[in-house]
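[1] how would this look folded up:
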Amino acid sequence: MAQTTPPSRAPRSQYPASGQSAWAAGGTMFAGILMLVEGVLGIIKGIAGIAKDDVYSTVGNYTFKFDVTAWGWIHLIVGIVLAVVGVGILKDAPWAWVTGVAIAGLDIILNFMWLPYTPVWALISIAISIFVIWALCTRTSEARATTA
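    Purely as a prediction, here's the structure:
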């Protein structure tokens, strides 16, 4: 008995076999894992900020200075969304691509505002989000090229 693929989802073997497509497909999988990990770390950052105000260094006169507890809630909520979207990307859900680009962009902005509190980790998070946006946009354009 031959195994059939549902019409809504083409098997991976139908995607072009070019090196660029394989790189984009692998990048998308890696982006999903990075989003999931970034989400879990955001949840941990959020819990640390909510639980104890003196976990992060205090900032002097800064435009985006919020109470660390407020930043904790922001990181917790964005971390949960990042983790959920990361799982969606790993499940190859089409809604997760667009949502992933949007939430990764938001994560870049929030980590830029978070720079004075944890500069090294904020820069690492920004770099991760930039890679995620690139991988999702590349994969989306590759998918459009195969359906056109």
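
[2] drop to CA atoms for contacts and neighbour counts, all remaining ones
    Noted.

[3] now the helix or strand in which V37 is found: buried residues?
    Using DSSP states H and E, V37 maps to helix 19-51. Neighbour counts over helix 19-51 (16 or more other Cα atoms under 10 Å) mark 21-22, 24-25, 27-50 as buried.

[4] same check, this time on stretch 109-125
    By neighbour count on 16+ other Cα under 10 Å, the buried set for stretch 109-125 is L110, N111, F112, M113, W114, P116, Y117, A122, L123, S125.

[5] one more, please, to line up against the first structure:
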Amino acid sequence: MTENHTPIRTTAKDEWAVGIAAFAGCVMVMIAIFQVITGIAALVNQDAIYPMTEHRILIADPATWGWVHLALGILIGLAGFGVFAGVGPARAIGVVLAAIGALANFLDLAERPLWSIALIALYVTVIWALTVFTRPYR
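    Presented below is the predicted three-dimensional model:
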């Protein structure tokens, strides 16, 4: 018995969306590396990362922030690899984690302004890239 299957046609818009998703996955893995390095640095040498100043705005102690950045980096890296693999829920998880990461770096803005602004910009780019095209992977 033979069955006739209709071939799936891809358009330029579909190929563009896959390219944007791959870009988002790449940026997510890059952010993950940055976050893991930040987390480890905060755990190893807390005074160098978060120096004690009179007007310190840090919400939690440096060790807690180190663990937050480390966990966030690992989760974003896993979601980034999920986006590379084409796992549908990885895009939604990536958007949520990118929003949490942007918020965490916003809270860290007073301690390291340039680094936080750079990471927030990368997080916004990831959110845009993961939400610009909403059709599921094939």
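
[6] secondary structure and distance to P11 of structure 1 for the buried residues of stretch 109-125 of structure 1 - can I get that in CSV?
    Shown next, in CSV, are the buried residues of stretch 109-125 of structure 1 (DSSP: H, G, I helix; E, B strand; the rest coil; distance: Cα to Cα, whole Å):
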residue, secondary structure, distance to P11 of structure 1
L110, helix, 37
N111, helix, 37
F112, helix, 39
M113, helix, 41
W114, helix, 41
P116, coil, 46
Y117, coil, 45
A122, helix, 38
L123, helix, 37
S125, helix, 33
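
[7] closest one of these to G86 of structure 1?
    Of all those, the one sitting nearest G86 of structure 1 is S125; the distance, using Cα to Cα, is 14.7 Å.

[8] give the aligned equivalent of the closest one in structure 2.
    If you follow S125 of structure 1 across to structure 2 using TM-score structural alignment, you land on L119.

[9] can you check D67 of structure 1 too?
    Aligned counterpart of D67 of structure 1 in structure 2: D61 (TM-score structural alignment).

[10] and if you look at A135 of structure 1?
    By TM-score structural alignment, A135 of structure 1 lines up with A129.

[11] mean per-residue distance, the helix or strand hosting that match versus structure 1.
    Assigned by DSSP H and E, A129 of structure 2 belongs to helix 113-131. When structure 1 is overlaid, helix 113-131 of structure 2 sits 0.7 Å from its aligned residues on average, using mean Cα distance after the TM-score superposition for structure 1.

[12] residues contacting that helix, please?
    Contact with helix 113-131 of structure 2 is made by 20-21, 23-24, 27-28, 31, 91-92, 94-95, 98-99, 101-102, 105-106, 108-109, as judged by Cα atoms under 8 Å, 6 or more residues apart in numbering.

[13] what residue, apart from its backbone neighbours, is nearest the residue nearest in space to the middle of structure 1 spatially?
    Central residue of structure 1 (Cα atoms, centre = their mean): M35, 3.4 Å from the mean position. In space, M35 of structure 1 comes closest to G86 once its chain neighbours are excluded; the distance is 4.8 Å by Cα to Cα, 6 or more residues apart in numbering.

[14] related to what we said a few turns ago, name the helices or strands packed onto the helix holding V37 of structure 1?
    Judged by 3 or more Cα pairs under 8 Å, 6 or more residues apart in numbering; DSSP states H and E, helix 19-51 of structure 1 is in contact with helix 68-90, helix 119-147.

[15] this completes my enquiry, with thanks.
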